[in-house]
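**Q** Quick one: sequence plus predicted model below, questions after.
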Amino acid sequence: MIPWRMLATMRARGSDASDAWHGDRVALALCRHDWELAEAFGGPAEVLREGELAVVADASLYYREELARALAARGVEVRGQRAAHLILAAYRAWGEACAERLEGDFAFILWDGAREMLVCARDFAGSRPLYRAEAGGTLIMASAVSAILAHPRCPPELNLTALAEAATGQLTWSHETCYRAIEVVPAGFTLVRRRRSATELVRHWHPPAVNDDREDP
């Protein structure tokens, strides 16, 4: 199975426990180290499913009590203690805009089977990696480039410009990687993919406005 082939390249990101799930139009998988299995960290290595929703997340969320109160105010129940439970609850409350309400370090991939829609996001600092490639009508995503390259539809052609920039230490804001087909999901953005629609990238975080009232000396 393709998800297991991809996970096999990610032992550095989790070698002790793993899980994969197949829906009608999607496959999700994840892996964990032993120390991540506690609820205070990532929790069990399983694709979290609630009805038509499924999510995999690499996340540490802050201000959980405030988030829980905001969810309760919208009549949304949080069905567990993991960050993934909070992400699913936030999606039930605010849809694809849910990442705007999350504080912390996170990258997640969420599937809404009822709407046939994939929603993925990274925190504003880019603390957790997430990459994507589109090949033959298939959207491939992972937290490691090696996993995407393990997918049989992903072409392995090198991006020589990106390689040269990396080799010379040039600072670039490009979303390109050293492979032509693979891009970084930018920090502070949500990626949305609906059936028979182009992939959308929507900024969910903006720097706070600075009001500088200082007088000139």
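**A** Looks like it came in fine. Computed from a predicted model, the values in this text were never measured in an experiment.
**Q** use CA for all of it now, contacts and neighbours both
**A** OK.
**Q** ok, residue 86 - how many residues close by?
**A** 21 (other Cα atoms under 10 Å).
**Q** Check which helix or strand it maps to.
**A** Assignment of secondary structure by DSSP states H and E places residue 86 within helix 83-94.
**Q** which strands and helices sit next to the helix or strand following that helix?
**A** Proceeding N to C from helix 83-94, the next assigned helix or strand is strand 104-112, under DSSP H and E. For strand 104-112, the elements it packs on are strand 53-61, strand 117-122, judged by 3 or more Cα pairs under 8 Å, 6 or more residues apart in numbering; DSSP states H and E.
**Q** before we go on, here's another structure to hold up against the first:
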Amino acid sequence: MDSAISDAAADPAAAGRPERAALAGTADNGLKIVVVGGFGVGKTTLVRSVSEIRPLNTEETMTRAGEQVDDTAGVAAKTATTVAFDFGRITLDARNVLYLFGAPGQERFWFLWDRLFSGTLGAVVLVDTRRIADSWYAIDRLEHHGTPFIVACNDFGGPHHREADIREALDLHPRVPLIHCDARSRDSARDVLIALVEHLRTLYASGAGPAAPAQEAVS
């Protein structure tokens, strides 16, 4: 299994990124954010775009055998898929580091999510508006765990939808931010994370921080 992304020539998002930037010895506070969503919505791409290091990924080539397992409707051109999780890193300052985890989107890997959400500061739900129903499970699990999240609609060049229509389709609480992004763009991916941090700050300032999960995660 390949566990590293290829060099900058094969990874345009790596251009200008320090090659395997060393983690400062003073860093002692790790913050965790999870990027979650349906199959093929761009989670790996977003982590790859914004990470300061060449991210760890667990992508495998899709084969004909998987056609009977994974629903590839709307993502027929997809040739590889995450089978565990993606991992990236952003250094915030000398003492604080942000760790990014991209969750696998296929239903057969959903059992990993409860463990992956453990200790998470917050989450990004990435949505393809052509396949909104694929994002319902992610939102349901985050709400179950009491994990704060925002929703980011990834731009696949599809038809434009009004924000009110997307909110209604996802049954979003009014206080959950809904933004648009291009997961391929480093600046856009960074803005998604900034939006999440600002949402978390607002929640904590209002005293409406993360709620306790409805029950313990399944072992």
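**A** Looks like it arrived, so ask away. This structure is a prediction, so every number in the text was calculated from the model and none was measured.
**Q** TM-score for these two?
**A** Once superposed, chain against chain, the TM-score is 0.28 (TM-score structural alignment, normalised by the length of the first structure); 110 aligned residues with a Cα RMSD of 5.9 Å.
**Q** if we can go back for a sec, I'd like to know which elements the helix holding residue 86 of the first structure is packed against.
**A** strand 53-61, helix 64-73.
**Q** repeat that for 10 Å
**A** Helix 83-94 of the first structure sits against strand 48-50, strand 53-61, helix 64-73, strand 104-112, with contacts defined as 3 or more Cα pairs under 10 Å, 6 or more residues apart in numbering; DSSP states H and E.
**Q** Need the contact partners of the first one.
**A** Going back to what we said before, that points to strand 48-50 of the first structure. With Cα atoms under 10 Å, 6 or more residues apart in numbering as the test, strand 48-50 of the first structure has contacts from 19, 21, 28, 54-57, 79, 82, 84-85, 88-89, 110-112.
**Q** Kindly tell me how buried residue 110 of the first structure is, as a neighbour count.
**A** Other residues within reach of residue 110 of the first structure, judged by other Cα under 10 Å, total 25.
**Q** Likewise for the one 10 residues further on?
**A** Applying other Cα under 10 Å, we find 23 residues neighbouring residue 120 of the first structure.
**Q** is it true that it touches residue 141?
**A** Yes. Taking contacts as Cα atoms under 10 Å, residue 120 of the first structure lies within contact range of residue 141: 9.3 Å.
**Q** Could you dump the helices and strands packed on strand 104-112 of the first structure into CSV with distance to residue 182 of the first structure added?
**A** Shown next, in CSV, are these (distance: least, Cα to Cα, whole Å):
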stretch, distance to residue 182 of the first structure
strand 53-61, 20
strand 117-122, 16
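**Q** is it true that residue 195 of the second structure touches residue 181?
**A** No. Taking contacts as Cα under 10 Å, residue 195 of the second structure lies outside contact range of residue 181: 11.1 Å.
**Q** which residues are in contact with both of the two?
**A** By Cα under 10 Å, 6+ apart, the residues touching both residue 195 of the second structure and residue 181 are 152, 189.
**Q** any idea how far residue 66 of the first structure is from residue 86 of the first structure?
**A** Separation of residue 66 of the first structure from residue 86 of the first structure (Cα to Cα, to the nearest Å) stands at 12 Å.
**Q** for residue 4 of the first structure, same thing?
**A** From residue 4 of the first structure to residue 86 of the first structure the distance is 26 Å (Cα to Cα).
**Q** what about residue 60 of the second structure, is that helix, strand or coil?
**A** Following DSSP: H, G, I helix; E, B strand; the rest coil, residue 60 of the second structure is assigned to strand.
**Q** Likewise for residue 44 of the second structure?
**A** Residue 44 of the second structure is classified as helix under three-state DSSP.
**Q** what number of residues lie near it?
**A** Residue 44 of the second structure has 28 nearby residues by other Cα under 10 Å.
**Q** and if you look at residue 164 of the first structure?
**A** Count around residue 164 of the first structure with other Cα under 10 Å applied: 12.
**Q** In a helix, it, correct?
**A** Yes. Under three-state DSSP, residue 164 of the first structure falls within a helix.
**Q** correct me, but residue 92 of the first structure touches residue 110?
**A** No. Between residue 92 of the first structure and residue 110 there is no contact under Cα under 10 Å: 11.4 Å.
**Q** Quickly list what's touching both of these two.
**A** Taking Cα under 10 Å, 6+ apart as the contact rule, residue 92 of the first structure and residue 110 both touch residue 53.
**Q** still on that earlier bit, most tightly surrounded among the helices and strands packed on strand 104-112 of the first structure?
**A** strand 117-122 (a mean of 24; mean count of other Cα atoms under 10 Å).
**Q** Show me what the helix or strand residue 193 of the first structure falls within is packed up against.
**A** Element membership of residue 193 of the first structure [criterion: DSSP H and E] is strand 189-194. Applying 3+ Cα pairs under 10 Å, 6+ apart, we find strand 189-194 of the first structure packed against strand 104-112, strand 117-122, strand 200-203.
**Q** any chance of those strands in CSV, plus distance to residue 146 of the first structure?
**A** Putting these into CSV (distance: least, Cα to Cα, whole Å) gives the following:
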stretch, distance to residue 146 of the first structure
strand 104-112, 17
strand 117-122, 19
strand 200-203, 23
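**Q** Which secondary structure state does the nearest residue to residue 139 of the first structure once chain neighbours are set aside sit in?
**A** Excluding the flanking residues, the one nearest residue 139 of the first structure by Cα to Cα, 6 or more residues apart in numbering is residue 133, at 5.9 Å. Of the three states, residue 133 of the first structure takes strand under three-state DSSP.
**Q** All good on my end, thank you.
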